[in-house]
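1. Please find the sequence and the predicted model below.
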Amino acid sequence: MAEKKKRMSVYSVLILSFFFIIIIGTILLSLPVASFPGKRPSVIDSLFIATSAVTVTGLVITDINYTFTLFGKTVLIILVQLGGLGVMTFSSVIVLFLTHKIDYTAKKIIQKDLNYNTLFNIQSYIKNLIKIVFLIEFIGAFCLFFVFIKKFSFLKAVYYAVFHSISAFCNTGFSLFPGSLSEYRTNIPINLIIPMLITLGSLGFTTLNSIYTLLFPKFKSDKKRIRLTLTARLSVIVSLILIILGTVLTLLIEMSNPDTLKNFVFHDKLLLSFFQSVSIRTAGFQTLDLIHMRKPTLIFYMILMFIGASPGSTGGGIKTTTIAVITLGVYTTLSHRKNIEFHKREISWGVFNRAIAIVFISIIYIFVIVFTLSYIEKNQKFILLLFEVISAFGTAGLSLDITPVLTPISKILISLTMFLGRVGPLTVAMALTMKRRKKGTYSYPVDKIQIGC
């Protein structure tokens, strides 16, 4: 009985930790002190915004700068930081600071929180993680400060810099400007700093830790022996491919669109296309109005949002490594090879099966939610609802301007979708279906079944 409880707690505690923080965030954002007079959001709206913050999605139903006070905005960015790092990971930092040790059960939960396959030196890892995260966010805020100081007072520039640095690294996309970052659409520092923070946040903590260890080994002799993990290699390669592909296709499709890129000079077109390509997968910042983009661009953006970030990162989606493993598996099958191989390493078919399960569960879930919303929101176009759901699932935080007008039931469904996208569809499925199963000493005979044509 003890074993069963222990196995269930790994997934269930992780889910409950996010749920618990969302409820606290909802309560805090509902307080009168959190919003300006006459701007107080309803409980459903507070739940939606709190979920959007903790799941690092960034979907909003109101202008947060003109709705929430300094207290409310600070609550939001703390929720974003908690959600970005992972609630259990952040809690473990406090435990580690107070007791200097973490028990086995906590390690297992953190392992799932970080989407790590095996147990490891969790104390050392968390210390490196905190160093990396806060160093990146500090450098990002420092650089952004010199942009915002041109417009705001010193303290306000500091606050805006810190807020947007955390929001960008955690891939949330919350902005204190109306229209997201549209007024900085041709500002070169903003269009380089924000995408850099987004990219680093979307690569995943395991990848960042792997790169950090490679760049800063404890001993000089270790540098020759340290290699990037296969997860890190795939994360970096797939992310670069998607960024380049997104930039090129946005530029080509929207170049002659008078409502998006046509009226800009070429280098600004390239800059805008690059920014949107980086932001679209998980972050949610905007420098272009998506509602005026052409349908092929929006369809491709939905594919990017569905893929999302890398495992163990601040972003959602099915993950870059998932699509990489499926692609490698399909190539292996078509080329009549026995094993899935990449960079002189073999990837087990069990990992491929897990990747297929993630994609299958995700597609079925998205289909059910879009089907339901299509019935509830009869006045909304199908592509708008599909974009909204995929954006929520991929925690991208982008919308075609329908979020504020959704019915309360639809907002709850979108909130559920953001939650599922953050904790992972397979994690939820495992939490709901995990049962104690006795291992038999038998196996059934193998049979053949026809598939395809």
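-> Cool, the structure landed.
2. CA atoms for contacts and neighbours, from now on please.
-> Fine.
3. List the buried residues in stretch 350-362.
-> Of the residues in stretch 350-362, those buried under the neighbour-count criterion (16 or more other C-alpha atoms under 10 Å) are 352, 355-356, 358-359, 362.
4. Which of those fall in helices?
-> The helices, defined by DSSP state H, take in 352, 355-356, 358-359, 362 from these.
5. And for D447, the neighbour number?
-> 5 (other C-alpha atoms under 10 Å).
6. helix/strand/coil for it?
-> In the three-state summary, D447 is assigned as coil, counting by DSSP: H, G, I helix; E, B strand; the rest coil.
7. And it, how far from S410?
-> D447 sits 45 Å away from S410 when distances are taken as C-alpha to C-alpha, to the nearest Å.
8. Please compare the first structure with the one that follows:
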Amino acid sequence: MNIQETKEYLKKLSPSRKLILGFLLAILIGTILLMMPFSLNEGKNLSFISSLFTIVSAICVTGLTVVDTATVFSPIGTTIIIFFIQLGGLGVMTFSSILFLATGKKMTFHERELLKEERNADSSGEIADFIKKLLFIVFTIESIGAIILTMEFIDQMSFWKALYFGIFHSISAFCNAGFALFSNNLEGFKSNVVVNLTIGYLITLGGIGFAVITSFIAVIRNGVDRFNLTSKMAILISIMLTFGGMILFLLLEYSNPDTLGDLNFIQKILASYFQSVTLRTAGFNTIPLGNLRDATIFISCILMFIGASPGSTGGGIKTTTFGIIMFYVIGIVKKKENIEVFNRRIDWEILNRALAILVIGITYVAFIITCILVVESFPMEQVVFEVISAFGTVGLTLGITPHLSVFSKILIIITMFVGRLGPLTFALAIGESKNKAISKYPKENILVG
């Protein structure tokens, strides 16, 4: 196949498939770079599977690791990791569009459609303007976070090292990646209010979605009297999950000596808040998670599966998907004819999409959990936690990641990839067909419940 035929073939691919190819190409490049001697500390080596796992975790903004990032990788290696975290947070096609804008080239319709697919936008007409706003928002938030964190780290290290650590952790937090340059993640800062709140707010802003942030800015700047429905839903569900998760974590782990038991009351609230926020696809932790109680693990899995908001740096089935299904169930109970949210009626097509995402997500996670349980001897709750963490691009673990077999690591790699792209996007890319039905079958009722 020559260059021209390749171009024609790529043009015929659907946006979903082009998006997958873009991510795969970036992953290949990153895997090779991370295996180079300049990416590793002296005396360290990295296998192909470990390099692949790390770079997929970075570009899929997950945070699961099979090696200690702090000790294995050189400054060049960690810079490569944070570059791919930023790339994954912005999105491969978003990053490509930045190059187009920087060189003065116009974006084609196909390129705008790719960006629409990746950013989960309603239309592709104003994508270029959205990208400019996105860059301004991202780098402003990350810069503020980096400055605050640098000032906190400077007491423990030199200025330049503190600055690098501040930048790294700010990007990692805003992109909901969860990579840390401390061997015990952020456990050494469990009592540090500034670090907890700064990282927490960076995670929240990154996970709430760029559309929500721009809506909020529009309300402040232009005096717009209301948020759009997506923003309202994302904010409502995010608040419910964050503070609901915090209260449940506090109650369930309050007397657990291995987690919150030895902390004073204020520290327990702070740690519970941080863990609730980070369970929404971030991957940082300030307390050891290996000895969480079973009930806490179960609640954590629910929070990780729901994940962040659409168009954000996070994964999961998304807050709005959960919200639509929740309001649909409420409508069924109240015997309403339509799905009503904030005095608006939701189209049934949106519910169909939400239900498809939920079913595909549950089915996929159940399949991967089953496969890993067949080949591994770890307790079921640890495997379930690991798989959902990968699917939700969370990055938290109960300690089994480095000890998984190669087969299980490959399954986790695929799961991180599926979680980053979104289960529906991935399913459409595999099963997409351009053939539309020209006839409809007769309707018939079926008993349920």
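-> That came through, no problem. Please read these numbers as outputs of a predicted model, since none were measured by experiment.
9. TM between them?
-> Comparison of the two superposed chains (TM-score structural alignment, normalised by the length of the second structure) gives a TM-score of 0.96, and 443 aligned residues with a C-alpha RMSD of 1.5 Å.
10. Remind me which helix or strand the aligned residue in the second structure for K112 of the first structure belongs to.
-> Matched by TM-score structural alignment, K112 of the first structure corresponds to E117 in the second structure. Under DSSP states H and E, the secondary-structure element containing E117 of the second structure is helix 109-119.
11. What span of the first structure is the next helix or strand after that helix aligned with?
-> The first helix or strand that comes after helix 109-119 of the second structure along the chain, using DSSP H and E, is helix 127-153. Mapped onto the first structure using TM-score structural alignment, helix 127-153 of the second structure spans residues 122-148.
12. again with stretch 189-201 of the second structure
-> On the first structure, the counterpart of stretch 189-201 of the second structure by TM-score structural alignment is residues 184-196.
13. how far is that stretch from where the chain is centred?
-> Once both centres are worked out by C-alpha atoms, centre = their mean, to the nearest Å, stretch 184-196 of the first structure turns out to sit 20 Å from its chain's centre.
14. list the buried ones in that stretch?
-> For stretch 184-196 of the first structure, the neighbour count (16+ other C-alpha under 10 Å) marks 185-186, 190-191, 193-196 as buried.
15. which other residues reach it?
-> With contacts defined as C-alpha atoms under 8 Å, 6 or more residues apart in numbering, stretch 184-196 of the first structure is touched by 140, 143-144, 147, 165, 168, 268, 271-272, 275, 278-279, 287-288.
16. and with 6 Å instead?
-> Contacts of stretch 184-196 of the first structure with the rest of the structure, by C-alpha atoms under 6 Å, 6 or more residues apart in numbering, involve 168, 278, 287.
17. got a winner among these for most neighbours?
-> Counting by other C-alpha under 10 Å, top hit in the contacts of stretch 184-196 of the first structure: A168 with 32 neighbours.
18. Trace that one over to the second structure, please.
-> In the second structure, the position corresponding to A168 of the first structure is occupied by A173, as judged by TM-score structural alignment.
19. can you put the buried residues of stretch 184-196 of the first structure in TSV and add secondary structure?
-> Compiled in TSV, those are given as follows (three-state DSSP):
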residue	secondary structure
R185	coil
T186	coil
I190	helix
N191	helix
I193	helix
I194	helix
P195	helix
M196	helix
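20. could I get the residues you listed as a markdown table with distance to V133 of the first structure?
-> As requested, those are exported to a markdown table (distance: C-alpha to C-alpha, whole Å):
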| residue | distance to V133 of the first structure |
| --- | --- |
| R185 | 26 |
| T186 | 28 |
| I190 | 20 |
| N191 | 21 |
| I193 | 15 |
| I194 | 15 |
| P195 | 16 |
| M196 | 13 |
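21. which of these lies closest to G308 of the first structure?
-> Ranked by distance to G308 of the first structure (C-alpha to C-alpha), those are led by P195 at 14.7 Å.
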